[in-house]
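[1] Sequence isn't available, so here's the structure alone:
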C-alpha cells in the first residue's frame, strides 16, 4: 500500500517547497460568510465546489509552510480577487486523510499536488499553494460523494473574526 500513497502526479515538485508530504496539514480558504451555517462554525459542503474537485482543483494552503499571519494575508488576497467576498477563515484538513479517501473499488479519490503561485500585480507570491483534485474522471454522484467526504474530514475551522 505504501507505493500507492503518493500518486505519480504528486511526486513531481513544482516549486521550492517540493511535493506536498503526507504528514502536512492543508486548509481551504473560506471566502464567504455564506459558507458557514448561521450561528455556528459549521461549514456548508458548498465551501468545496464540485467543479473544483472534478476538474480545476480545489485550492488549498499548505499551512505547515507558513505562519498564521501569512495564511491570513494570502486568504485576504485570494478573497480580494472575487467580487463581494471576504476571507472569513480556514477549513483545516490533513493531507494523509484526503489521500486516504477511497471509493468502493479501493481507488484513491483525490490527489493533493503542490502548485506554487508566482507573485503578480494583484496577488502576492504563494509558494505554499496546493490543490486537491479527483484522481480519475468520475460521475457527478461520485464527485458529490467526494465533496461530502472532504466536508466530513475538516478537523478544525479557524475563523479570522471573533464571531461564530
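    Yes, it's here. Please read all numbers here as calculations on a predicted model, not as lab measurements.

[2] contacts and neighbour counts: CA atoms only from here.
    Noted.

[3] Would you mind listing the buried residues in stretch 73-82?
    74-80 (16 or more other Cα atoms under 10 Å).

[4] so which of these comes closest to residue 14?
    residue 74 (19.1 Å; Cα to Cα).

[5] Make sure the closest one is actually in contact with residue 126.
    Yes: using Cα atoms under 8 Å, residue 74 is in contact with residue 126, at 7.4 Å.

[6] thinking again about what came up before, format the buried residues of stretch 73-82 as a markdown table; extra columns: secondary structure and distance to residue 143.
    Below are the buried residues of stretch 73-82 laid out as a markdown table (DSSP: H, G, I helix; E, B strand; the rest coil; distance: Cα to Cα, whole Å):
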| residue | secondary structure | distance to residue 143 |
| --- | --- | --- |
| 74 | helix | 27 |
| 75 | helix | 25 |
| 76 | helix | 28 |
| 77 | helix | 28 |
| 78 | helix | 24 |
| 79 | helix | 25 |
| 80 | helix | 28 |
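
[7] Below is an additional structure, to be compared with the one above:
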C-alpha cells in the first residue's frame, strides 16, 4: 500500500540520505560516520530517505534546511545516494532479506521513504548490515 501520490518505491529509484553536520559527521575525517545510519533507527522506526526522482536540487536543499530548522549548530553537509534495488538485495547472516524500502509520505515531504529491517535481526546483526548499507550509498558534499 502506498501513502503518497508517487506510489510504491521502485527498484530503479535512487534514494538520498541527507547528511547533517555535526551529528552524522566524523570530526577527524569530515566524512559520514555510522551515526548517519543509526542502528536504533534501523531497528525501531526505520531510516529516513528521500526519493530522488521526485525532488530537484532546490527542493533537496530546502529539505536539508528543514532538517536543521531551529538548530543553528546544524547544517546540511551533503548526501549519500544509493539504489532501492541494492538496499533490497542485502541479506543477513541467515540469508534473509535484510531491508525493505517503503513509500512513507511525511508532512511537507511527499517524496519521503523509509528503509526498515525486514526480519527480526538483533542489534549486532543490524550493526553489521549498517556497514554494508553505508557502502551502497556514496557520499556527495553539498554545494552552496
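    Yes, it's here. This structure is a prediction, so every number in the text was calculated from the model and none was measured.

[8] need the buried residues of stretch 73-82 of the first structure in TSV with distance to residue 118 of the first structure, can you?
    Formatted as TSV, these follow (distance: Cα to Cα, whole Å):
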residue	distance to residue 118 of the first structure
74	12
75	15
76	16
77	13
78	13
79	17
80	17
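
[9] Quick check: of those, which lies closest to residue 150 of the first structure?
    Nearest to residue 150 of the first structure among the buried residues of stretch 73-82 of the first structure, with distances taken as Cα to Cα, is residue 75, at 19.6 Å.

[10] Correct me if wrong: the closest one contacts residue 87.
    Yes: Residue 75 of the first structure lies in contact with residue 87 (Cα under 8 Å); the separation is 5.7 Å.

[11] and for these two, which residues touch both?
    The contact sets of residue 75 of the first structure and residue 87 overlap at 29, 31 (Cα atoms under 8 Å, 6 or more residues apart in numbering).

[12] Assign residue 128 of the second structure to helix, strand or coil.
    Under the three-state scheme (DSSP: H, G, I helix; E, B strand; the rest coil), residue 128 of the second structure adopts helix.

[13] Residue 63 of the first structure versus residue 158 of the first structure, what's the distance?
    Using Cα to Cα, to the nearest Å, we find residue 158 of the first structure at a distance of 12 Å from residue 63 of the first structure.

[14] likewise residue 157 of the first structure?
    Residue 157 of the first structure is 13 Å from residue 63 of the first structure, by Cα to Cα.

[15] the more surrounded of residue 158 and residue 63 of the first structure?
    residue 63 (20 against 15; other Cα atoms under 10 Å).

[16] now the aligned residue in the second structure for that one, nearest residue through space, not along the chain?
    Matched to the second structure by TM-score structural alignment, residue 63 of the first structure sits across from residue 52. Leaving out its chain neighbours, the residue that sits closest to residue 52 of the second structure by Cα to Cα, 6 or more residues apart in numbering is residue 14, at 5.4 Å.

[17] same deal with residue 21 of the first structure?
    Counting by Cα to Cα, 6+ apart, the residue nearest residue 21 of the first structure is residue 95, at 7.4 Å.

[18] The one you found touches residue 28, doesn't it?
    No: using Cα under 8 Å, residue 95 of the first structure is not in contact with residue 28; the gap is 11.8 Å.
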